[in-house]
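S.K.: Okay, here's the prediction I keep looking at, along with the sequence it came from:
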Amino acid sequence: MTAFTRALRGKSTRRIAAASIVATGALLLTACGGDGDDMSGMSHGSGSSSAAATTGAGDKAGDFNDADVTFAQMMIPHHEQAVEMAKLAGGHASDAQIKDLAGKIEQAQDPEIKTMKSWLTSWGKPTVGMGGMGSMPGMDHGSMNGMMSDTDMKELQAMKGTEFDKMFAEMMIDHHNGAIAMAKDEQKNGENADAKKMAGDIVKGQSAEVKQLQGILGQL
């Protein structure tokens, strides 16, 4: 074999080896790229599932806690007494503003009573519990969250005309302030979205009615 022939064979061998290295490298890069895409896809998929699970958690309309239950159980008898007082205005009040406001109180609070009872039923809780003011029959609840005592209610029933108007306004102011305090507690500590919304409506609506009653008292 001549020196020239040996040189040609050497170059061919090196070219084949180089080509093999390049091909092997390309295969490795392709494999790595595929693995990277798969891992990336898996990672994104897991993240999305976790985010969805986290978003869904605690965002159920039926979620509630002890504060929600206490709010409903206490506000039901509180509203019921306000409605009872409001109904007296028709035959006892003489002031047109008192009669008008009493009608609005009845229209607003009666449906809320039904709504709160439906919440408690759906939560599997009694409409009156340990926190409810009606849990102890015969107990005088005067001054508890603005609730009137049995004596107070009997006195109001005995009043007519301007005397009734004044007593009604004074009692309802105290009653509303009690409800507002309870509602603010629910806003702070409650969990159920519907209950907290109602609490906000009570704070807003009854605060406005307190101002109106104070104005009426100043005119009587």
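M.R.: That came in fine, so what should we check first?

S.K.: Please count neighbours and contacts with C-alpha atoms only from this point.
M.R.: Will do.

S.K.: Could you count how many residues lie near Asp38?
M.R.: Look at Asp38: counted by other Cα atoms under 10 Å, it has 11 neighbours.

S.K.: next structured bit after the helix or strand containing it?
M.R.: Element membership for Asp38, per DSSP states H and E: helix 3-56. On the C-terminal side of helix 3-56, the closest following helix or strand by DSSP H and E is helix 66-92.

S.K.: buried set for that next one?
M.R.: By 16 or more other Cα atoms under 10 Å, the buried positions in helix 66-92 come out as 67-83, 85-89, 92.

S.K.: Quickly find the element holding Ser94.
M.R.: For Ser94, there is no helix or strand it lies in under DSSP H and E.

S.K.: in stretch 43-54, what counts as buried?
M.R.: By 16+ other Cα under 10 Å, stretch 43-54 has no buried positions at all.

S.K.: How far away from the center of its chain is that stretch?
M.R.: Centre-to-centre, stretch 43-54 and its host chain are 26 Å apart (Cα atoms, centre = their mean, to the nearest Å).

S.K.: want to compare, so here's the second one:
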Amino acid sequence: MRAFTNRTTRKIALAAALAGAGLLLTACGTDGGMSGMDHGGMSASSSATASAPAATGAGSGSGSGSASGAFNDADVMFAQMMIPHHQQALEMAKLADGRAEDPEVKKLVAAIEQAQDPEIRKMKAWLKGWGKPESAGHSMGGMMSDQDMKDLAAAKGKAFDRKFAELMIAHHDGAVAMAKDEQKSGGDATAKKLADDVVRTQSAEIARLKKILDRL
């Protein structure tokens, strides 16, 4: 009887030990599995972060220099030609200081300086944004010769007013012709808008200059 009791006691103890060991293994296995999942998740996140490309802002500043985006050779030529053309008009306008006499001529000089200097800066910015040089040696209509500029500088009073009006009409005619080419062939919307402004304002100034000549 005592032997049976001892055997039974040993079986119960063994079963309890095995059950306890099973629970311990299950707990360890579960903890190990979750631990692996945690590390795996962190590694995947870290890897994704490391491999993700940094934002470069490639789209920002894409309009810098360029007026509205697409441009073509006609836009480039328009800017390259109009910059020196405007610059010469400003040189002619500067000569009016101390030489011009007619009030209407003086008003036109002020209008030319106010309009064309900002336009030069715009066109230079476009060319820079387009990756094109400012000068390309184009032939331009209406440009004054060195002798024309010397003759204008030598005149004073009414003689200056008359000479200035004659030369500026020819100069504006050349600018209007270039602007009309841009209107027809240009691709950039803002460059074409500037061409519209040149045609409108300088055509009006040509009409005013002709009236000045008629009364001088």
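M.R.: Right, received. Where do you want to start? Bear in mind the structure is a predicted one, so any value in this text is a computation, not a measurement.

S.K.: sorry, back to before: residue range for the helix holding Asp38 of structure 1 in structure 2?
M.R.: Per TM-score structural alignment, helix 3-56 of structure 1 has no counterpart in structure 2.

S.K.: what do we get in structure 1 for Ser51 of structure 2?
M.R.: By TM-score structural alignment, Ser51 of structure 2 lines up with nothing in structure 1.

S.K.: whoops, Glu182 of structure 2 was the one
M.R.: In structure 1, Glu182 of structure 2 lines up with Glu186, judged by TM-score structural alignment.

S.K.: about what we covered before: distance from the helix holding Asp38 of structure 1 to the middle of the chain?
M.R.: 54 Å.

S.K.: Now do the same contact list for the residue sitting nearest the centre point of structure 1.
M.R.: Nearest to the mean C-alpha position of structure 1, by Cα atoms, centre = their mean, lies Ala193 at 1.9 Å. Ala193 of structure 1 is in contact with Ala61, counting by Cα atoms under 8 Å, 6 or more residues apart in numbering.

S.K.: correct me, but Ala96 of structure 2 touches Lys106?
M.R.: Yes: contact criterion Cα atoms under 8 Å: Ala96 of structure 2 and Lys106 qualify, at 7.4 Å.

S.K.: neighbouring contacts of stretch 171-186 of structure 1?
M.R.: Identification of contacts with stretch 171-186 of structure 1 by Cα under 8 Å, 6+ apart yields 67-68, 71, 75, 78, 82, 144-148, 195-196, 199-200, 202-203, 206-207, 210, 213-214.

S.K.: Now stretch 23-35 of structure 2: buried residues?
M.R.: For stretch 23-35 of structure 2, the buried set under the neighbour-count rule, 16+ other Cα under 10 Å, is empty.

S.K.: Checking Val128 of structure 1 next. Helix, strand or coil?
M.R.: Assigned by DSSP: H, G, I helix; E, B strand; the rest coil, the conformation of Val128 of structure 1 is coil.
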